[in-house]
Every structure is written in C-alpha cells, then in structure tokens.
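**Student:** Structure for the following, please:
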Amino acid sequence: MIEIYTTLIFLFVLFALLGGSVWIGLALMGVAWVGMELFTVRPAGDAMITTIWTGASSWTLTALPLFIWMGEILYRTRLSEDMFRGLAPWMRFLPGGLLHTNIAGCTIFAAVSGSSAATLNMVGKMSIPELRARGYPEFMIIGTLAGAATLGLMIPPSLTLIVYGVSINESITKLFMAGVFPGLVLAGLFMLYIIAWHYLGKGPRPTPEPHMSLRQRIAESRFLVPLFGLVFVVIGSMYMGFATATEAAAVGVLGALGLSLVQGSLSWSTFVESLLGATRTSAMIAFILMGAAFLSLSMGFTGLPRALAGLIDSFDLSPIALIAVLTVFYLILGMFMDGLSSVVLTMAIVEPMIRQAGIDVIWFGIFLVVVIETAQVTPPIGFNLFVLQSMTRHEISYIAKTAIPMVGLMLLMVVILVLWPELATWLPDNIRRP
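**Tutor:** Model (predicted):
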C-alpha cells in the first residue's frame, strides 16, 4: 500500500511540473528532489550534485554529441540531392516506382544520422518535390516518408539506443549490432506496402520512368559512393572491433567534414551552424539524462522500482504478457512525450521488471525502439508529424491518416520480434570483436 501512495505522489508531482510547462529535465529533478526529501534521510542537494556529475561525465555518453554533430554537418551538404540521383535509377523499375527512394534513402541516411528528425529533413527536402513533380499520390509520398524516417531511431548509430544503453549500463556497440537486422526487416515491410499499393490500390499511377541501360544506372550510382563510404567507415569500424562507438563517432565527424569540404558546401557559417545545432540538441538530451539519473537514485532509495517489480511478478505474467502490457504502456506514453524522455523516465522501474522476467536487455532495447518509432507518427505528440507539417503545410490530421498503414507495419514488427527474437540477438551474440 505504501508503494501505491509513493507512486501517486511521484506521478502527481511529475504531471504538475510538466503541466506547468517546466522543462522535462527540471521536472525529473523536481520529482527526485521531492522523493529524497519525503522518503529518505540523505541530503537531497548533496545526492543531486554527485549523481548529476557522475551521469554527465560518462565516457559512453560522448558518442551522443558527436553523432548529432555528424548529422548536422551532413544536413547542410548536397548529400540528399546526390542520394536521390544515385538511388532513382535502381528504384524506378520496382512496383511502386520512385516511392521506394523514400524507404531506401531513409535506410541509408539513418546509418549516418541516428535521428528520425534529421533523416526526415534530409530525405524529405529532396524526395517530396521530385515525387510530386512526377505525379505520385500525395498520401503515399507523405505516409511512406513518415514511416521510413523512424528508421533513424533503430539503424545504427541510433541516439535512442545510446540513451538506452547509458541508462541500463549496456554495451552501445552490441545494441547497434542488434538494430541492424530488425531495421532492414522493417524497411522491407515498408517496401512491401508500396508494392501492395501498386497492385491493389485505386487511382491513377504515375507515368513510367524512361528506360535506362545498366551502364547508365551504374554511372549514376557514383553519387552514392561518398555516403556508402562514410557508412562503412563509421559502422564497419565498430563491428570489426577497430573503434568504440565514441571513436567511430569522432571518425564520422571528420568524414562528414571532409565530404562537405569536397562538395564545396563547407563554409565558416555552415560549420558554426552545425556546431551550434549539435550543441543545443546534445545539451537538451544531457539535461534530461541528468534529471533521469537523479530520479533513478531517488526511486532507488525509496525502494519503489523493486516494489513495483515485485508487484508485477506477483501477477505471474508470462514474458509475452509483460511485453504486451509494456507495448500498450509505451504507446500511450509516446502520445504525450518524445521517445528519449520516455526511455529515461521509465528505465528505473522497467529495467528490474524485464530482468526479473528473464527478458534479454539487448532484445528489449530493440523492442523499445520499435514501439517508440510508432509513437513518433501517432498524434497528439508525434514528432515526425510536426516535422512533416512544416515541410508540406498539410494538417496534422491528414498526415497522421497517411501514416496509419506504417503504424500497423511497426506493430507487426513488434510481433515479428516476439516470434523471432534471434532477429535482434543473433548478430551481437555471434560477432566476436577482436
């Protein structure tokens, strides 16, 4: 009974602060402060200072601003134009035509971005006008882009997986490996949806693209070489054991600067803009993580996570039933909070539950990302919906409606992960780093 009252107090303070438009990081610190003052004898100020410094000085966390900076640099290059030009010759003959460039482009750029918003901006600013000019249906252009952009959260390097790994003290490289196959399978599901629309959907189809010889297609593919080279250097260096996630991120920043310099898009102003953009985003995420670290300490002193885990265990839920409950929980939470906040806010309570249920924490990280991906395109706080609204000037309701099939495919991906967990665990379990 005490645990119920404690939980209610935590929730009341949290929603009161969030409802008062207090920043999420400060709200988490405020809840933790109240918990320390009411339920422990340890000085709250001393505990907060120690915990925040320890959480903010994590070496693993240094990968986060570097990957963000890499994405900011690439966003200011001509990479999106080159990527569309290199992909289009190979996508145009598939059923559904150039709509597949949305999926393939997001999949490739996700491998150097780590952010769904950056992926959406990068691919969308080129593909939307090109596809509109060719007569593709608006609802397919927007719907496929909304869904495919979420791949930036799963395909490494993923900012969400970095935050999750730091929260539970798990290997970032293993989590990155675990995201590869599920990310590719989800991209395949999106492409199958386009093919199904081509054969079963109603309405006119765009005029077929003119024929291109194999030689011409190969020649156009040269525009993909810089991006694929950067992907190979960043991701390959981690998987082959030559670099940690942080070292690979540093190499990625140098590679992105080199690409922008060669393209002629690197100037002092773009360099400063990318640095400031990365600083703002990194500071926001770090602030949330600091608050979450203090909240985890506060909850640990109260014994609330252990008590709630024990309560869930008393229900004798099977691992699959627990996953079903957590799926609904994170979908509801994701309707009102962004993905990173959802992760750091809940890990103190959810981690003991999944460990006690015998659920693999690497697998759970991928499951969590898929569910958070779904929340990115569901109203009222679907972040990708707002990004698309700013790009297309459509109503949120229209954009959300176009994304409904993609939401269904992401929920299908959750089922696939439950039925075949090896999809996420095989690669990190079998790749031996030197």
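**Student:** Please count neighbours and contacts with C-alpha atoms only from this point.
**Tutor:** OK.
**Student:** which residues of the stretch 251-400 of the chain fall in strands?
**Tutor:** If DSSP state E, counting those that start in this stretch is used as the criterion, the stretch 251-400 of the chain turns out to lack strands entirely.
**Student:** Verify the contact between V231 and A111 for me.
**Tutor:** Yes - contact between V231 and A111 holds when scored by Cα atoms under 8 Å: they sit 6.1 Å apart.
**Student:** what about those two, which has more around it?
**Tutor:** Between V231 and A111, counted using other Cα atoms under 10 Å, the more crowded position is A111 (26 against 22).
**Student:** one more, for comparison:
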Amino acid sequence: MSVTFSAAIVLGLLGLFLGAGVWIFSGLMLVGASAMYLVLDFNAARIGAIATKVISSSAISWELAAIPIFMWMGDIIFRTDISQRLFRGLAPMVARIPGGLLHTNVLGCTVFAAISGSSTATTATVGKITIPELQARGYDLRLASGSLAGAGSFGLLIPPSIAMIVYGVLAEVSIAKLFAAGVIPGLMMAGLYVGYIAIMSILDPSRAPKYEGEVSAGALLRGALELVPIMLLMVVVLGSIYSGIATPSEAAAVGVFGAIVITVVTGQFSLQLMRDSLMATIRVSAMILMLIAASAFLSAAIAYMHLPTKITQGISAMQLSPYGVLLILAALYIVLGMFLDGTSMTVMTVPIAVPLIVQAGFDPIWFGIYLVIMIEMSALTPPVGLNLFVLQGLTRRSMGETVRAAAPFFLLLCLGTVILAVFPQIVLWLPSRL
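**Tutor:** Have a look, this model is predicted:
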C-alpha cells in the first residue's frame, strides 16, 4: 500500500474522530486501532496485545514522574500571593525603563515561568494582578494584554517546562539538556518583548504614564526582598538539575517541598490549599499522561506502516533545504495550533517530525526548543488559543480585540524562531556545558 494512501487514511481518521468531538485520548486510540485494522489487516487480538504492551511501557517511564510533581509545585505557588509579591518587587525596578510597569508583565511571567511549567497558569497568575493594576494607572490596555499573552507563553519555554518533559520522553532526549536549552532563548524572547514595549512607549508616551511610586534605594531593596522566596525556589530547583545533583523528577520533589515551606513561612499554608492543589494536579496530570499513552499507541501503528521512514524519504527526494523543512513544519504547527492544545500537537507530531529534522541535519535538542516556540504560538492563535481565553476573561474585551493585541507578540515569536534557526548555538551552547 502506498505511503500516500496510508497517510491519507490516518489523516482522514484523525479528522473524522477529532472533528466529531471525540476526546483526544480516545480519538488517538481509535485512529491507531482503525489504521492497524484497515491498512495492516491486524485482527482485534493482535491490536489489543500491541495496545497493552505499548501503553504499559509508555506509562512507566521514570521521567514522566516529573510532570505531576512539577505541576503540583506550580499549583501550590499559584494559590499563594507570589504574583502580588512579584508585582511589588518588580515595579520599582522597571519604573524608569520606557514602558514602565508594562514590563512587569514580561519580567513577572519570566520569573513565574521558572516555577510553573504551564503557559496558562503563568498568564492567569501574573495577569490577575498586573492587568487591574495597569488599568487603574492608565496604561494602554492593548499593549498590556498583548504583552501578557506573549510573555505568559514563557511557562513552556523557560524550565521547568511540562512541554519539554513530554517532548523529551517521546523523542528520547535528555530532559536536563532540554531544560538548559530553554534558558537563553527564553531570556532572548523576554528581551525582544521588553525592547518592543520600550519602543512603542517612546513612540507614544501616553501608552505608559509616568510611575508615581518611590524609586529610591530603599524601595529597590524592599522590592528585592519581595522576590527572595521565588528566587530561592528557582535556584534550588534549577540549580540541583544543572549541577547534576538531582534528576528533573528529584528536583521537582525538592521544589514541592520548597513551595510548601514558602506557604508555611508566609502564613498561607492550609489543608484546604493542599487538597485543592493536589486534586487540580491529579486531573491535569492524568489528562497529559493519557495523551502520552494514546500517542505511544498511535506511534506504534504509524511505525508498523513505516510512515515515518517513507515520509522522510519522500521529503528528502524533494531536495528541500533544511530551512525549507523547517518552514513546512512551521506552517503545519501554526495550522494545528488553531485547533489543538500544545500537548496534543506534541504527541501527534513528534514520531514523524523528529526523523525529518534529524535527516535535515538539526539537533533534536534544538528542535525541542523550536517545537516549544511553535506551541507558544498556538497559545496566541484563535480559535483555541488558551492564553487568549485567559486574557479575554481578565480584560472583558472581545476576542477580536484580544487577538489584535496579541498579534505583535506572535510576530516577535516568529522573529525569535528565525534567529534561533540562523544561530542554533543560542540553544545548544548551555546544554553542551552539562
């Protein structure tokens, strides 16, 4: 059976089941089973045996333990006043930069991303404090909400990142090196956002009214003290990984302990907080792990059909340049991002995309960061851009206005991707030092 026909069946089944509103986990399982039956003529017993073997093996990976533990750490912090402390701590530090307090969105999300791992949680946590404050002080709401939409996606790029853990497990690459690879690109994107906000504020000073608060040495010191708990948590978690003292899963456990200590020291600990954070973590973690298991089964079906090899050979025969391959994948991810969340995009595409990328001469660690940025873009594209929904709830503006506000930061993500493609050492330098 030709690769075109096999691929058409798989894509048709995906469109049928996912378009019908079937849960993504169930949809992927049904696509895998149907493809095995229709294309490979496997009987039910054989399909069941493959499913049992693949799902059980994919669900016992030690690296996957980091997902629920990191999510629990982030959810504990989400339920504290850390976002308020971030705003109070960063406000005097950015007051004299063109754009003023608008930069608290970017820097606040950059810092919070280092303990969250979730784009949506980062956007919601920082935004629930900064958006009302910026509105009350007369800042341009369009620039405020757009910068929050873009910077909120740093929850995926700056480690620890749930998306990186999922990719690392599926692509069989070092999660610690992926974490290291995301640091400099994350700071670079933050720099692009800060630069854009500063330029827009210089061109139109009415976008960012002059800061009325105190900007003395004492105010800066008090601001720095507000940031101490979250900075200590970042150092403990990321430092233990990069120093080699702990694996990502072990560092996540240390992070949970640190988050609990913060709630105790700041007087916010309660059994209700622990219960709520644990239940939220169980729900989201179960969803992610089910997607990974279903993806493993679909990947097995695709592998039995030899689709990754045939597609790689087909694209190689087209004699595209490495950047041509990246451009095709970018277009694919932007389209998928309009309809799927980041985890679903990752688990559905990695089995085919990674062989293509390796064939084109790119490092799989580098591609992991590229993929994360593509997922960040999906958070800013309607109709299923999760950050857009969060922003719409915070600002009470229409979806059209929210999309227009986020558009410049979507373009900055595109610019960042081009820079990383031209200068891959921005991604690979730090991992090479581990």
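**Student:** what's the TM-score here?
**Tutor:** Scored against TM-score structural alignment, normalised by the length of the first structure, the superposed chains reach a TM-score of 0.97; 431 aligned residues with a Cα RMSD of 1.2 Å.
**Student:** Quick check: neighbours shared by V231 and A111 of the first structure?
**Tutor:** In terms of Cα atoms under 8 Å, 6 or more residues apart in numbering, V231 of the first structure and A111 are not both contacted by any residue.
**Student:** Just give me the residue closest to the centre of the second structure.
**Tutor:** Most central in the second structure under Cα atoms, centre = their mean is L156, positioned 2.3 Å from the mean C-alpha point.
**Student:** so where is the helix or strand where it lies in the first structure?
**Tutor:** Take DSSP states H and E as the rule and L156 of the second structure turns out to sit in helix 154-157. When the first structure is aligned by TM-score structural alignment, the counterpart of helix 154-157 of the second structure is residues 151-154.
**Student:** Contacts for that stretch, please.
**Tutor:** Residues beyond stretch 151-154 of the first structure that count as contacts (Cα under 8 Å, 6+ apart) turn out to be 106-107, 109-111, 113-117, 119, 158-161, 179-180, 183, 187, 366, 369-370, 373.
**Student:** quick check: longest helix of the first structure.
**Tutor:** helix 268-302 (DSSP state H).
**Student:** Check the offset of that one from the chain's centre.
**Tutor:** 16 Å (Cα atoms, centre = their mean, to the nearest Å).
**Student:** how big's the offset between it and the second structure?
**Tutor:** After superposition onto the second structure, helix 268-302 of the first structure lies on average 0.6 Å away from the residues it aligns with, using mean Cα distance after the TM-score superposition for the first structure.
**Student:** which parts of that helix are buried?
**Tutor:** 270-271, 274-275, 277-279, 282, 285-299, 301-302 (16 or more other Cα atoms under 10 Å).
**Student:** what's the mean deviation for the helix or strand following the helix holding L156 of the second structure versus the first structure?
**Tutor:** In the C-terminal direction, the helix or strand that comes right after helix 154-157 of the second structure (DSSP H and E) is helix 162-171. Its matched residues in the first structure lie on average 0.6 Å from helix 162-171 of the second structure after superposition (mean Cα distance after the TM-score superposition for the first structure).
**Student:** List the residues that contact M29 of the first structure.
**Tutor:** So, once contact is read as Cα under 8 Å, 6+ apart, M29 of the first structure ends up touching M290, G291, A292, F294, L295.
**Student:** immediately after the host helix or strand of it, which helix or strand?
**Tutor:** Using DSSP H and E, the secondary-structure element containing M29 of the first structure is helix 24-39. Per DSSP H and E, helix 24-39 of the first structure leads on to helix 44-56 as the next helix or strand towards the C-terminus.
**Student:** Many thanks, we can stop here.
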